[in-house]
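In: structural data only, the sequence is not supplied:
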C-alpha cells in the first residue's frame, strides 16, 4: 500500500500534501495523441513547434496535468471540477513533480485542492484547482483491505 493510500485510510483533511514525480517521453505523447485524438502538430512536428517559439516538440498539457489523477486515484477522490493554468511547456525528457494539497474538507467529504506541477528546474508548468468528494468511512474501510 502506498503512502498516499495509507494516509487516505487514516482520513484526509485540509493541509494534507502529496507528491508524485514522472519523466515524460515522446512515446507518452504519441500514446496520448492516439487516445485523445489531439494531433496538434506542436506535439509531432519540430518545424511547427519552432514556429510557435518552442525549443522542440512539447507534451500535451492534459497529459501532464493528468498527473493529478495519479494522486486522485490513490485517495479515491471523486472529481467534480478541475481548472488548469498552463504556464510553461513540458518537453520530452522533462521530469515533473506534482504537489497536490487538500485545501478544504467538510463534514460531508466535499473538498477542494490545489496542485502545482513543476519541472526539474523548479519552474511551475501547470497550476490547478480542484473540487471533489473524498472517501467516507465505508470507502476508506474498503481501501484498507486492498
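Out: Structure's in. What do you need? Only a predicted model underlies this, so the values are computations on that prediction, with no experimental measurement involved.

In: contacts and neighbour counts: CA atoms only from here.
Out: Will do.

In: please report the distance of the residue sitting furthest away from the middle of the chain from residue 80.
Out: Centroid-distance maximum for the chain: residue 47 at 28.6 Å, with C-alpha atoms, centre = their mean. Distance, residue 47 to residue 80, by C-alpha to C-alpha, to the nearest Å: 38 Å.

In: ok, now residue 88?
Out: When residue 88 is compared with residue 80 (using C-alpha to C-alpha), they lie 25 Å apart.

In: touching, residue 116 and residue 123? I think so.
Out: No - the pair residue 116 / residue 123 is not scored as a contact, 10.0 Å apart, by C-alpha atoms under 8 Å.

In: higher neighbour count, those two?
Out: residue 116 (21 against 12; other C-alpha atoms under 10 Å).

In: would you say the more buried one is within a helix?
Out: No - using DSSP: H, G, I helix; E, B strand; the rest coil, the assignment for residue 116 is strand, not a helix.

In: this is the other structure I want to compare:
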C-alpha cells in the first residue's frame, strides 16, 4: 500500500528547480506475482525461492522495473502529475529489492525548458536509506496554456 500522497498536477509554469516529491511502498509477494503476470517476466529469481537461493542474490528479488515503476507513480501523480508525458528515463540498478522491503521513490527537478515544457529530474529509490536505483527522467509537463 502506498503512503498517502498528494495527487494532481503542477503545471510547467509553477515548477521550480529543486522541487522534490516522493512516495513509499512496501513491496509484497503479491506485487511481484502481479508484475510477473502483467509483464510476462516469470524469471524464477523473482518467483522461486529455492531457485533464487542459488543465485548471486541468495534469495528472491523484485523485478527491477517494478521498483522503477514507483518513479513513474511519483511523476504521474505528483510532479509534474496528471497530464505528464514521459519522454525518457535512464536507470542504474544498484542493489536488489526483496519482498518486504519498503522502497522510497523520489524525484527532484534539476533542469527545465519552459518553452518546450520539458522537465529533467534526478530519480532515486532507497531501501533503508540506501540507494537501490538511480537515474534521470525527462518529461513533458502540463501547461495552463493548453487547458
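Out: Thanks, I have the structure now. Note that the structure is predicted; figures quoted are calculated from it, not measured.

In: per the alignment, the residue farthest from the centre of the first structure corresponds to what in the second structure?
Out: Mapped onto the second structure by TM-score structural alignment, residue 47 of the first structure lines up with residue 50.

In: quick one, what contacts its match?
Out: Shown in contact with residue 50 of the second structure (C-alpha atoms under 8 Å, 6 or more residues apart in numbering): residue 59.

In: do a quick rundown of the helices in the second structure.
Out: 29-39, 44-47, 49-53, 64-77 (DSSP state H).

In: the first one vs the first structure, average distance?
Out: Read it as helix 29-39 of the second structure. On superposition with the first structure, the mean distance recorded for helix 29-39 of the second structure (mean C-alpha distance after the TM-score superposition for the first structure) is 0.5 Å.

In: which residue numbers in the first structure go with that helix?
Out: Under TM-score structural alignment, the match for helix 29-39 of the second structure is residues 26-36.

In: what residues does that stretch touch?
Out: Counting by C-alpha under 8 Å, 6+ apart, 38-39, 43, 59-60, 63, 92-93 sit against stretch 26-36 of the first structure.

In: looking at those residues, which is nearest residue 106 of the first structure?
Out: residue 63 (30.0 Å; C-alpha to C-alpha).

In: once you drop chain neighbours, what's closest to the aligned partner of that closest one in the second structure?
Out: In the second structure, residue 63 of the first structure lines up with residue 66, judged by TM-score structural alignment. In space, and not counting its chain neighbours, residue 66 of the second structure is closest to residue 35: 6.8 Å by C-alpha to C-alpha, 6 or more residues apart in numbering.

In: counting neighbours, what do you get for the one you found?
Out: 18.

In: separation between it and residue 92 of the second structure?
Out: Distance, residue 35 of the second structure to residue 92 of the second structure, by C-alpha to C-alpha: 20 Å.

In: ok, residue 100 of the second structure next?
Out: Counting by C-alpha to C-alpha, the gap from residue 100 of the second structure to residue 92 of the second structure is 21 Å.

In: got it, and residue 30 of the second structure?
Out: From residue 30 of the second structure over to residue 92 of the second structure (counting by C-alpha to C-alpha), the distance is 25 Å.

In: so these two - more neighbours on which side?
Out: A direct count of neighbours by other C-alpha under 10 Å for residue 30 of the second structure and residue 92 places residue 92 higher, at 13 against 10.

In: residue 53 of the second structure contacts residue 61, doesn't it?
Out: No - applying C-alpha under 8 Å as the test, residue 53 of the second structure and residue 61 come out as separate, 10.3 Å apart.

In: which of these two has more neighbours?
Out: Neighbour comparison, residue 53 of the second structure and residue 61: the larger count goes to residue 61, with 23 against 13 (by other C-alpha under 10 Å).
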